[in-house]
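In: coords below, sequence missing:
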């Protein structure tokens, strides 16, 4: 009987001690989970909404290979084989230096333009906290087509143009995301009769998920200080995102054939009588 009392006492102390230890452990885990913010991810699956940059960055150590293509005016029909005869191409690469910083370089058929880019994250949208993701994005364009044989007074600085952007996105649900993007563009060489040296725009982009791997994307940018004499128009693009494992494939229709940010935002065509519509795609492959 004495032995059974001792055994019962030991069992009681063990259970009581284990229960207290378990409660202490759960309390610690609760305090850790409460202290760590849960980040809202995948507001956009692609690094671009359509042509405009999204708030997605490459992860640390990731390499992206990019191929973008824009055919000529789709509405010209067989005259240019539905745009195939005067297509433009962009080839480039991106590298995630950290989880919050991505560098890029690309080469464009248009004006034999080279584009250097940097994309950096200021803040993440949190599940029960900060409401938006904020990213900074800058590009430097170098026009290598300009020649002193054609322009004897050409300066080296005339080849450069710059863009500064501040994409701000919010994922409202698993299916729907929106992005607001204030944009500033500066051109050292520009057309005084039709455009400004310094351009200010406000862009809006959105993504709606149609299925597990397909989404509908749209974007539009309003030029806030456009000249009344300008024959350029506000850029607009609609597209489909298709996820296929290692890459995102985007099919697009736009009123701009250009793919570098400076030209896309400032030199889009006006769609008149069904003319000025360009079909193309973006293909990202991650390594």
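Out: Received, thanks. Keep in mind that this is a model prediction, so the values were computed, not measured.
In: from here on, contacts and neighbour counts on C-alpha atoms
Out: OK.
In: ranges for the strands of the protein?
Out: Taking DSSP state E to define them, one finds strands in the chain at 63-73, 88-98, 101-108, 113-123, 133-143, 160-165, 168-171, 176-187, 198-209, 214-223, 236-243, 247-254, 278-286.
In: Does anything pack onto the shortest one? Which helices or strands?
Out: By that I understand strand 168-171. On a contact count with 3 or more Cα pairs under 8 Å, 6 or more residues apart in numbering; DSSP states H and E, strand 168-171 meets strand 133-143, strand 176-187.
In: What is the burial count for residue 256?
Out: For residue 256, the count of nearby residues is 29 (other Cα atoms under 10 Å).
In: Below is structure B, check it against A:
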């Protein structure tokens, strides 16, 4: 817990001394080359990806936390005793292609992804379209539990199409159809191929503050899992976008978030956390 608090203090300190020119870039809503600009300020809506892309040669360092459920109250200090962490990086290979790599403490998972722009909103086309392809490697699995375990069984794949539209200077909406394939699954409760559909939106409250909402409906959800529903608050400060998160899914990997949400909002069973992006 002490290490976590020290980490938060260090990152908050760097946010205070960020560069003004990066702040101006984040604030810019001008249309570039007749394309709609600043549809989203962050690369993620809450946990879902947005159609925002890392620019060519930009590098984003990502730190995310999801604490335990708040429903246990002081027994777990409202979830702070049960934190999970994601550390990763995103690099813009070109203005239309970026690559990412991250490590998640939950299930000791490694995640790699490709994000690629297919179309942009302009006067002649109504939406932004971006593809997002993910491969997860679950290193938590052990031979003792799965005697026939092979490396391929650790793999899960996710394919998403992100379709967004900037409705106004304040409002942006996004739809996200998703396909997920698990190499290791329990046929009694789920399928190896799963589909979900949903999305969300961002509403700008002030120049530096916006509220985000997202929901995904799974078409193959066991009774003990829920459809993920999350709300977030974007706080912009020079060179950073800091996101406060409330969600019913503790997982930060795309596959875990979509298929393993356990919290029930109506029972006060949800998770608090944050995303922090630092761009270089």
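Out: Looks like it came in fine. Computed from a prediction, not measured in an experiment: that's the story for all the values here.
In: what TM-score do we get after superposing?
Out: The TM-score (TM-score structural alignment, normalised by the length of structure 2) is 0.86; 249 aligned residues with a Cα RMSD of 1.3 Å.
In: quick revisit: next, format the helices and strands packed on strand 168-171 of structure 1 as TSV and append mean neighbour count.
Out: Output for these, formatted as TSV (neighbours: other Cα atoms under 10 Å):
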stretch	mean neighbour count
strand 133-143	21
strand 176-187	20
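In: got the ones you listed as CSV, with distance to residue 110 of structure 1 columns?
Out: Formatted as CSV, these follow (distance: least, Cα to Cα, whole Å):
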stretch, distance to residue 110 of structure 1
strand 133-143, 9
strand 176-187, 16
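In: sorry, back to before: so which of the strands of structure 1 is the most surrounded?
Out: When the strands of structure 1 are scored by mean count of other Cα atoms under 10 Å, the highest mean neighbour count falls to strand 168-171 (a mean of 24).
In: what range in structure 2 does that strand sit on?
Out: Under TM-score structural alignment, strand 168-171 of structure 1 corresponds to residues 163-166 of structure 2.
In: What's the average distance for that stretch when superposed on structure 1?
Out: By mean Cα distance after the TM-score superposition for structure 1, the fitted stretch 163-166 of structure 2 averages 0.1 Å away from its aligned residues in structure 1.
In: Centre of the chain to that stretch, how far?
Out: Relative to the centre of its chain, stretch 163-166 of structure 2 is centred 17 Å away, using Cα atoms, centre = their mean, to the nearest Å.
In: outside of it, which residues touch it?
Out: Stretch 163-166 of structure 2 is contacted from outside by 36, 39, 50-51, 121, 126-130, 172-176, using Cα atoms under 8 Å, 6 or more residues apart in numbering.
In: just to revisit the earlier point, would you mind giving the strands of structure 1 as CSV with distance to residue 262 of structure 1 added?
Out: Shown next, in CSV, are those (distance: least, Cα to Cα, whole Å):
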stretch, distance to residue 262 of structure 1
strand 63-73, 16
strand 88-98, 14
strand 101-108, 12
strand 113-123, 10
strand 133-143, 8
strand 160-165, 6
strand 168-171, 19
strand 176-187, 6
strand 198-209, 10
strand 214-223, 12
strand 236-243, 14
strand 247-254, 16
strand 278-286, 18
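In: nearest to residue 82 of structure 1, of those?
Out: Nearest to residue 82 of structure 1 among the strands of structure 1 is strand 63-73 (6.8 Å), distances taken as Cα to Cα.
In: So which bit of structure 2 is the closest one matched to?
Out: Going by TM-score structural alignment: strand 63-73 of structure 1 matches residues 59-69.
In: Same check on stretch 86-102 of structure 1?
Out: Across structure 2, the stretch matching stretch 86-102 of structure 1 (TM-score structural alignment) is residues 82-98.
In: re the thing from before, mean deviation of the match of strand 63-73 of structure 1 from structure 1?
Out: Looks like 0.3 Å for stretch 59-69 of structure 2 (mean Cα distance after the TM-score superposition for structure 1).
In: coming back round to it: of all the strands of structure 1, which lies closest to residue 21 of structure 1?
Out: Across the strands of structure 1, closest to residue 21 of structure 1 is strand 113-123 (Cα to Cα), at 37.5 Å.
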